[in-house]
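Colleague: Sequence below, structure please.
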Amino acid sequence: MQYRKLAGTELDLSVITFGAWAAGGWMWGGTERKDAIDAIRASYDLGVNTIDTAPIYGQGTSEEIVGEAVDGIPRDKVFILTKYGMRWDLAKGDFAFRSNDNSGRAIEIYKYAGRESIVKECEDSLRRLRTDYIDLYQIHWPDSTTPIQESMEAVAQLIQQGKVRYAGVCNYNAAQLAEASNYVDVISNQVPYSMVKRGIEAELVPYCIENDKSILAYSPMERGLLTGKMKPGHTFAAGDHRANNYFFSAENLRRINIFLEKIKPIADSKEISLSQLTLLWTLAQPGITVALAGARNAEQAVQNAKAIDAALSPDELAFVTAQLDQLALVKPNE
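Modeller: Model prediction:
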């Protein structure tokens, strides 16, 4: 495994970070708890020392699974990243969307990061994770109803209390990140980034490089789109959030698969999968510190972790990017 320091800290994060959204089952058509625990432990055995989760993932389920999976591992040998600011049990803040929990019960999700909510969420997360501190505590989404100052000062207080080591944000633009940094030392921004979602390259990446902020790239495989396993007509399980996402339309799946066929010879020459090639490309991009890779079983987790056993040459990276530049996906209303 390879490791990179989280900006401004002594934390050496595995470049492949275990993303535990799917492990929680919610919006992924369910999951098996034992499989998810085995996936995390298999990752750890291969050097993956960093796990990213959130309360909203399964409404506590993902954090509970992470807590069980790392129980028995020396606490200083694993870095636990979690989040705050998405409530399913409180109708306050920005309404986000309606969903169903893992039992099928209808729930409403709100983006809310008020001071009292953050304190409560932190205590709940510590209990579910079976730990007395969180390595990186991140606001999950911007909350327009709460001043950034209030949210960040609440996290600063948790850092002073020893319940949180470092502050991060998720899904913030450069201006929001700059403002948040006025009130607490924000060391990272977790944002979506993949071969087909590269919008952060225009402004956010340059800002983070210039200001020494880490970027944690989530959904680098675009939720399975770039694995080569999905063909036009793919059927998703009930409750899978991808079913109505335009990325997964039949036409876009057709175009993606044409692109993947063009770069597959590189993967074949290295005896790696398209998923592993995708992770390598992501980690080679400027400003990217780690890539979050989800897995719902040990086999997937092992494949993700082993991606870094290979490497891409500058020419190979340039070829992949050139093919990407020719890829045009159909967006809604087009």
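
Colleague: can we go C-alpha only for contacts and neighbour counts from here?
Modeller: Will do.

Colleague: and after the helix or strand containing residue 152, which helix or strand comes next?
Modeller: Under the criterion of DSSP states H and E, residue 152 resides in helix 148-160. Following helix 148-160 in sequence order, the next helix or strand is strand 164-170 (DSSP H and E).

Colleague: what angle sits between that next one and helix 148-160?
Modeller: Relative orientation of strand 164-170 versus helix 148-160 (axes from the mean of the first three to the mean of the last three CA atoms, to 10 degrees): 150 degrees.

Colleague: And the following helix or strand past strand 164-170, how far out from the chain middle?
Modeller: Remark: after strand 164-170, the chain's next helix or strand is helix 174-180, criterion DSSP H and E. Between the centre of helix 174-180 and the centre of its chain there are 20 Å (CA atoms, centre = their mean, to the nearest Å).

Colleague: this one as well, want them side by side:
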Amino acid sequence: MNNKNILSNAIRIGLGCMGMSEFYGETDDDNSFDILHAAYDLGYRHFDTADMYGKGHNERLIGTFVKELGSRGKDILIATKVGIKRDVNGPGTLVIDSTPEYILQACEQSLNRLGVEQIDLYYLHRRNPDVPIEETMGAMKQLLDEGKIAAVGLSEVSTETLKQANSIVKVSALQSEYSLWSRDIEDSILPACNELNINLVAYSPIGRGFLSGTLKKEQVHNEGDLRGKLPRFQQESFENNQKLLDAVKHVADEKNCSLAQVALSWLLGQNPLVTVIPGARKLNHLIDNFASQDIHLSKEQISYLSEAFKPDNVSGYRYPEPLLKTTNT
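Modeller: Below you'll find the model as predicted:
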């Protein structure tokens, strides 16, 4: 990935762009462009999208942003993803497709929407276990060889799949949900990333806004908000999980910073291979998140938070069962 290699990039905070197209209520393109340009001016250089976000809208949004940057954008990293088809079997349905034919076809479409000749980091968004990983990675290798992508990533796969895939083609990044209240990957995936020197890109690092302490119960049930369908945001779980925020508030008071900054700083303190990609649709959140890389928690504070957020203390799964089955494959 030349100078865009996130493994060697000192900036460990990127921008997750999904919410600029859907999943968290109403969106506004003009505001999104303002945020994207403000992010670049602040120092963000890693922008994360996917072909399924907004059914292509998010990639087109990023493509326009890249075009507006012009030559200034030569130092940014654009990451996108392939492997999830939408509405194939009716509105709201998802189909996981990791066949070589689909990957090659979808990559061309992503290149067109992004308006680039090469995708910096191309993730397999989800893996269909019925498709041999050798076939999937064969398509990724072909795209690498053709220069259409610069690096390969995987998302939400099992440790076994990660190791097997990496033996076929070098995997530069593994993207997974990782935060104080989503720590499944610590047992096996994170050690494997250490062993193989694979960057771990943490999505939803502020727990889809929950760990900021500012999210109201009513907000998650607004029309178009994905969180209203997630188990840990349902009323009883939401109320139980609110108690966990006391620990974050305690550390935030000690550090004189926001709860979101504590959540991000905790993640960055876990492992030097961890990069975080929080989303932001407000300028103050964008600034706040980026500044968290300058906040360093003590070992005692990290341990205190880890103990408070032991997995057994968190109420509700991170996804409903059908979506959970598409992870760890």
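
Colleague: Report all helices and strands that the helix holding residue 152 of structure 1 contacts.
Modeller: helix 115-129, strand 164-170, helix 174-180 (3 or more CA pairs under 8 Å, 6 or more residues apart in numbering; DSSP states H and E).

Colleague: which one of those is the most hemmed in?
Modeller: strand 164-170 (a mean of 24; mean count of other CA atoms under 10 Å).

Colleague: residue range for that one in structure 2?
Modeller: Counting by TM-score structural alignment, strand 164-170 of structure 1 pairs with residues 149-155 of structure 2.

Colleague: How about the contacts made by the residue most central in space within structure 2?
Modeller: By CA atoms, centre = their mean, the mean C-alpha position of structure 2 lies nearest to residue 203, the distance being 2.8 Å. Contact analysis of residue 203 of structure 2 by CA atoms under 8 Å, 6 or more residues apart in numbering lists 16, 175-178, 276-278.

Colleague: Can you find the partner of it in structure 1?
Modeller: Using TM-score structural alignment, residue 203 of structure 2 pairs with residue 218 in structure 1.

Colleague: how about whatever residue of structure 2 lines up with residue 237 of structure 1, what does it touch?
Modeller: Matched by TM-score structural alignment, residue 237 of structure 1 corresponds to residue 222 in structure 2. Contact analysis of residue 222 of structure 2 by CA under 8 Å, 6+ apart lists 25, 228.

Colleague: if we go to 6 Å?
Modeller: By CA atoms under 6 Å, 6 or more residues apart in numbering, the contact set of residue 222 of structure 2 is empty.

Colleague: and it, how far is that from residue 278 of structure 2?
Modeller: According to CA to CA, to the nearest Å, residue 222 of structure 2 and residue 278 of structure 2 sit 21 Å apart.

Colleague: Let me know the outermost residue of structure 2.
Modeller: Residue farthest from the centre of structure 2, counting by CA atoms, centre = their mean, is residue 254 at 28.3 Å.

Colleague: For that residue, pull up the helix or strand it's in.
Modeller: Assigned by DSSP H and E, residue 254 of structure 2 falls in helix 245-255.

Colleague: That helix vs structure 1 - mean distance after superposition?
Modeller: Taking mean CA distance after the TM-score superposition for structure 1, the mean distance separating helix 245-255 of structure 2 from the aligned residues in structure 1 is 2.5 Å.
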